[in-house]
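Peer 1: Predicted model follows, preceded by the sequence.
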Amino acid sequence: MRYRVDNDLLSIQEARINIELAREAAKELKNFSQNQLDTVVEKISHALHPHIEKLAKMAVEETDYGVFHDKVTKNHFVTEYLPHRLNNQRYVGVIHEDKEQKLLEIGVPIGVIVSMIPATSAVSTTIHNVMIAVKSGNAIILSPHPRAKETVRGVIKLIAKTAEEAGYPTGAISCMQLISEKGTTELIEHPDVSLLLATGIPKIIKKFKQSEKPYIYGGSGNGPVFIERSCNVVQSVKDIIDSRTFDHGMVSAAEQSIVVDQPINQLIKSEFKKQGAYFMTEEEKDKLIAILRKKDGSLNPNYVGKSAVYIATLADFIVPNETKVLIYEQPYLDENNPFTQEFLSPVLAYYVENDWQNACERCIELLMNTMNSHTLVIHSQNEEVIRLFALKKPVSRMLVNTPSVFGSMGATTNLFPSMTLGSNAFGIMASSENISPKHLTTVRNIGYGVRKINDCFQKENIGGKEVTDVTIEEVIEQLLKNIVE
């Protein structure tokens, strides 16, 4: 007799086992010092170095997304630059002491973290999330996108083995082997899970909200870039193309809409064409949208992470072989504008505005259209315009004169190096910052007694007495009397 294997039940059971092991490991981790945690981070970093290219190759082959060399770059970033920035930083134990003010700050690990890993940047996101979890003394369970499950399992197998050999508790780093919707629900809703963490998986937000747990979601980009008249034209165009084509446009922080200052429109357009941009006709735009979106309007994954020439060919229009990005110029933004959707491919919308004030309004309109955008870029040498843009925009981060992809992740800026970009639009623990170990801890504030209650008040007469001679009951009585009068 043959018995049908119920993968849902097996996945639920696996989730429970992983959580139980992580819960016990988290208890042990409460006794780890920052120095012990730093040793584990260093060992993980060294262990990953020889496998950077192999892991990038695995990701491209399994997911059929993106560019091998660009994934190598992301992997180097999280295994080399991230640990370098984490070095000498304290997140657990005594993290700050002010002896003069008699104040202490104690960092406390959150506990058990569940991390949902996208297929688009599977390796780099996995490494980043594990690194910051270990640095902050937490246990972490990873649930990979089905399209990247073998790759993520391979990364975690190597990391977990290295961490345990360095003294990290068994079960503190694990990866789901059986991926199912019910298993994922069990992970999200289990009472022993302290924090949910996800990057670029919009369908998961509803489950996160229903769980009523703290969560952090690194959302979609959909960000505009404003090219102001004082900019360096050649460099600005190069930055945008470098960013939008990196990993074939799969990084959520990449520019999606270009807003151009009218006086330099022709210069900008000419430079884009010179550097490999193709401006589509109305008919070509319609053909492109028809393949990038399904009938229900959702993103078609078959065209994610593909080159501009590849998707143009499949959309049945011809572009030069050297084409890097596809651009569609449109006069206004309407409710059905398809370019507010994140395509995760080298496609850009293009708008022209008369001056920076109108460009400012257009950028706000683009940012508010989906309420998902977390990053805005401006190319300008006018510091006044830059400051006014920063003050007015409903966005979590603004970048100046840098490619959005590299600036947002902290490669070409001094923002924290991160593969999960926080946004105030999401999360019970929403943060506009790049997600780091500090977001995976709570801070316990310690204050020593340094004065008596009466010392808080200025010396003055109350009922013929100096305030220092007055009891707290008399002070309160006088305050209430003043309010009534």
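Peer 2: Yep, it's here. Numbers count the residues shown, from 1 in each chain.
Peer 1: CA only for contacts and neighbour counts going forward, please
Peer 2: Noted.
Peer 1: count of neighbours near residue 455?
Peer 2: Residues near residue 455, counting by other CA atoms under 10 Å, number 11.
Peer 1: all strands for the stretch 351-485 of the chain, in order.
Peer 2: Counting by DSSP state E, counting those that start in this stretch, one finds strands in the stretch 351-485 of the chain at the ranges 375-379, 397-400, 441-447, 461-462, 465-466.
Peer 1: Let me have the ones you listed in JSON lines, extended by mean neighbour count and distance to residue 91.
Peer 2: JSON lines is the format used below for the strands of the stretch 351-485 of the chain (neighbours: other CA atoms under 10 Å; distance: least, CA to CA, whole Å):
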{"stretch": "strand 375-379", "mean neighbour count": "28", "distance to residue 91": "26"}
{"stretch": "strand 397-400", "mean neighbour count": "20", "distance to residue 91": "23"}
{"stretch": "strand 441-447", "mean neighbour count": "15", "distance to residue 91": "7"}
{"stretch": "strand 461-462", "mean neighbour count": "13", "distance to residue 91": "47"}
{"stretch": "strand 465-466", "mean neighbour count": "12", "distance to residue 91": "46"}
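Peer 1: Could you export those strands as CSV, including distance to residue 302?
Peer 2: Shown next, in CSV, are the strands of the stretch 351-485 of the chain (distance: least, CA to CA, whole Å):
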stretch, distance to residue 302
strand 375-379, 26
strand 397-400, 30
strand 441-447, 38
strand 461-462, 78
strand 465-466, 79
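Peer 1: who wins for proximity to residue 94 among those strands?
Peer 2: strand 441-447 (9.4 Å; CA to CA).
Peer 1: ok, and what's touching the closest one?
Peer 2: The contact list for strand 441-447 (CA atoms under 8 Å, 6 or more residues apart in numbering) reads 91-92, 102-110, 136.
Peer 1: List only those of those residues flagged as buried.
Peer 2: Taking 16 or more other CA atoms under 10 Å as the criterion, what is buried in those is 91-92, 104-110, 136.
Peer 1: Those residues in strands, which ones?
Peer 2: Judged by DSSP state E, these include 104-109 as members of strands.
Peer 1: Tell me the buried residues in stretch 306-318?
Peer 2: 306-309, 311-312, 315.
Peer 1: Below is an additional structure, to be compared with the one above:
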Amino acid sequence: MSVVSLKERSVDRQEPVPVTPSPIESGPVEGVMLRARAAQRDFAHVDQATADAAVRALAWALYQPDHARELAELAVADTGLGNVADKVRKKQRKTFGTLRDLLRSPSVGVIERDEAKGLVKYAKPMGVIGAVTPSTNPGATPVNKAMMAVKGRNAIVIAPSPLGYRTTSRIVDLMREELGKIGLPQDLVQILPSPVTKDSTEALMKACDLVVVTGSQDNVRRAYSSGTPAIGVGAGNVPVIIDETADLDAAAERICESKIFDNATSCSSENAVVIVDAVYDQAIAALERAGAYLCTPEEKQRVVDRLWVKGKLSRDLIARDADILAKAFELPKEAESKKFFLVEETGVGKAYPLSGEKLALVLTVYRASDFKAAKARVDEILNHQGKGHSCGLHTKNMDRARELAEDLEVVRVLVNFAHTFGNGGGFNSGLGFTLSMGCGSWQKNSISENLSYRHMLNITHLVTPIPEDKPTELELFGPHWKRIGHEEAAR
């Protein structure tokens, strides 16, 4: 399809969808919102092919190799978080996977029919999406959210972390350029003017039609109190179990690959591994073969003292390369060539900082007497931090996986995965690609699934008559009548 301009292009036949603008406070947000509303009004009625063309354009802005590398280098230079090679991989993998998902799904006109129920569902845009994005992914997350928003024929305004502003501003410019190349309104994608402040972010939250927040829990709470419909995500602190049936070397390789990716910046990165006693020593050996260094009790204390400063994670050590951590922790020379660090722990809670999320190449290790004890430990860790997010299991016993899914208060239970590469969508995982994972009411989130474009749609239901489906009173109340001895139950 050749995309030229909105005026020259045919649009779908549905009636215009009125979008009622929210009040805009004066200040830096006003101009951005006016431009977003104007662009979205033009774009709101395009056909599916045009919406998909816009999504492809946004994806290509980041996916093309020179852009992915430029933005990865910029992000690392500005934030000091993660590493360039993995950020390039993340940008391309997440963008490619999200594009796959979006191009396979309808978002314009009729998106679902249920003849038996007489229902037809029509997709409509929400309007302008306000997206708050984190410093850990200043390039990938804005594109991921923009693709989803535009898929639903919305506009998007991004409020980035100040630390990652330069990176986000650059990718926004690139996305706008790609839209312009195919004759679509560039103002479908915008960024708040610098400097981004709490006040300007809150003004955006109040003025837009949906807020989507990935990042600090403070921003999530602000979004929920803004008066605008909001989707926030929760903190991660992923614990995984290795049981006695697991392929230990395969489990260790997966854990290593996931833990070290982008220096553990992902909320889906493993933060604790709980190993059953029967294979504890063998599993530790397998993790060491995969590239781990096991800290001594004395070294453990230095890890704690230096990774946390006055009760908070050190900005100088989170998401840093392993050799930098080894030197900071004063580990032996051999540790500088390792990929990540194991620290054994016995407790969970505020008095045990290693039981929480670390955003660093440090993996806490717990020993459990058996699977039952391992499950209890995982539950304890999640109740301390990360409840609702996810957990993992390395096993050959699927009954145990089902038990975790049935009993634990998490949205996702991953079995035999490199957790980071399955949790936010993967080519061997049925979860949708995303960089924002809902944690349900367990973390006061409004969704208990991976964020998708469907969360950025309004749905109109066309309802037509069907054969009456009305059971008798006996069918519905019969069991209760029997329990209470009601006379109708005997008839």
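Peer 2: Looks like it arrived, so ask away. These numbers were taken from a predicted model, which means no experiment stands behind them.
Peer 1: Let me see the TM-score of these two.
Peer 2: The TM-score (TM-score structural alignment, normalised by the length of structure 1) is 0.87; 448 aligned residues with a CA RMSD of 2.4 Å.
Peer 1: one step back: can I get the buried residues of stretch 306-318 of structure 1 in a markdown table with secondary structure?
Peer 2: As requested, these are exported to a markdown table (DSSP: H, G, I helix; E, B strand; the rest coil):
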| residue | secondary structure |
| --- | --- |
| 306 | coil |
| 307 | coil |
| 308 | helix |
| 309 | helix |
| 311 | helix |
| 312 | helix |
| 315 | coil |
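Peer 1: out of these, which one sits closest to residue 326 of structure 1?
Peer 2: Proximity of the buried residues of stretch 306-318 of structure 1 to residue 326 of structure 1 was ranked by CA to CA; the top entry is residue 308 with 6.2 Å.
Peer 1: which one in structure 2 is aligned with the closest one?
Peer 2: Following TM-score structural alignment, the counterpart assigned to residue 308 of structure 1 within structure 2 is residue 322.
Peer 1: Residue 333 is in contact with its match, correct?
Peer 2: No - using CA atoms under 8 Å, residue 322 of structure 2 and residue 333 do not qualify as a contacting pair, with a distance of 11.9 Å.
Peer 1: show me what contacts the most centrally placed residue in structure 2?
Peer 2: The residue lying closest to the centre of structure 2 (CA atoms, centre = their mean) is residue 436, at 2.0 Å. By CA under 8 Å, 6+ apart, residue 436 of structure 2 lies in contact with 214, 233, 424, 450-451.
Peer 1: try 7 Å
Peer 2: Residue 436 of structure 2 is in contact with 214, 233, 450-451, counting by CA atoms under 7 Å, 6 or more residues apart in numbering.
Peer 1: Next, work out how far apart it and residue 448 of structure 2 are.
Peer 2: Distance, residue 436 of structure 2 to residue 448 of structure 2, by CA to CA, to the nearest Å: 11 Å.
Peer 1: now do residue 306 of structure 2
Peer 2: Residue 306 of structure 2 is 35 Å from residue 448 of structure 2, by CA to CA.
Peer 1: Between those two, which is the more surrounded one?
Peer 2: Per other CA under 10 Å, whichever of residue 306 of structure 2 and residue 448 has more neighbours is residue 448, with 20 against 16.
Peer 1: Now that one. Nearest residue, chain neighbours left out?
Peer 2: Spatial nearest neighbour of residue 448 of structure 2, chain neighbours left out: residue 440 (4.0 Å); criterion: CA to CA, 6 or more residues apart in numbering.
Peer 1: Which stretch of structure 2 lines up against stretch 63-71 of structure 1?
Peer 2: Under TM-score structural alignment, the alignment places stretch 63-71 of structure 1 onto residues 79-87 of structure 2.
Peer 1: cool, stretch 342-360 of structure 1 as well?
Peer 2: On structure 2, the counterpart of stretch 342-360 of structure 1 by TM-score structural alignment is residues 357-375.
Peer 1: neighbouring contacts of that stretch?
Peer 2: Applying CA under 7 Å, 6+ apart, the contact partners of stretch 357-375 of structure 2 are 236-237, 241, 243, 259-260, 263-265, 271-277, 280, 318-320, 322, 340-346, 354-355.
Peer 1: and those residues, which of them are in strands?
Peer 2: 241, 271-276, 340-344.
Peer 1: and residue 125 of structure 1, what pairs with it in structure 2?
Peer 2: So residue 125 of structure 1 corresponds to residue 141, using TM-score structural alignment.
Peer 1: residues in contact with that match?
Peer 2: Neighbours of residue 141 of structure 2 in contact, by CA under 7 Å, 6+ apart: 133, 435.
Peer 1: let's go with 10 Å and repeat that
Peer 2: 91, 94-95, 131-135, 147, 158, 160, 168, 214, 434-436 (CA atoms under 10 Å, 6 or more residues apart in numbering).
Peer 1: now residue 69 of structure 1
Peer 2: Here residue 69 of structure 1 is in contact with 53, 56-57, 75, 246-247 (CA under 10 Å, 6+ apart).
Peer 1: what about it, which helix or strand?
Peer 2: Following DSSP states H and E, one finds residue 69 of structure 1 within helix 68-76.
Peer 1: matching residues in structure 2 for the next helix or strand along the chain from that helix?
Peer 2: Downstream of helix 68-76 of structure 1, the next assigned helix or strand under DSSP H and E is helix 82-86. Helix 82-86 of structure 1 corresponds to residues 98-102 in structure 2, going by TM-score structural alignment.
Peer 1: mind listing what's buried in that stretch?
Peer 2: Here stretch 98-102 of structure 2 shows 98-99, 101-102 as buried, counting by 16+ other CA under 10 Å.
Peer 1: For whichever helix in structure 1 runs longest, name the packing helices and strands.
Peer 2: The helix that spans the most residues within structure 1, counting by DSSP state H, is helix 7-29. Applying 3 or more CA pairs under 10 Å, 6 or more residues apart in numbering; DSSP states H and E, we find helix 7-29 of structure 1 packed against strand 103-109, strand 112-117, strand 139-144, strand 173-175, helix 181-189.
Peer 1: between these, which one is nearest to residue 281 of structure 1?
Peer 2: Closest to residue 281 of structure 1 of the helices and strands packed on helix 7-29 of structure 1 is strand 112-117 (CA to CA; 36.9 Å).
Peer 1: Next, format the helices and strands packed on helix 7-29 of structure 1 as TSV and append distance to residue 377 of structure 1.
Peer 2: TSV is the format used below for the helices and strands packed on helix 7-29 of structure 1 (distance: least, CA to CA, whole Å):
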stretch	distance to residue 377 of structure 1
strand 103-109	34
strand 112-117	26
strand 139-144	31
strand 173-175	36
helix 181-189	34
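Peer 1: Out of these, which gets nearest to residue 381 of structure 1?
Peer 2: strand 112-117 (38.3 Å).
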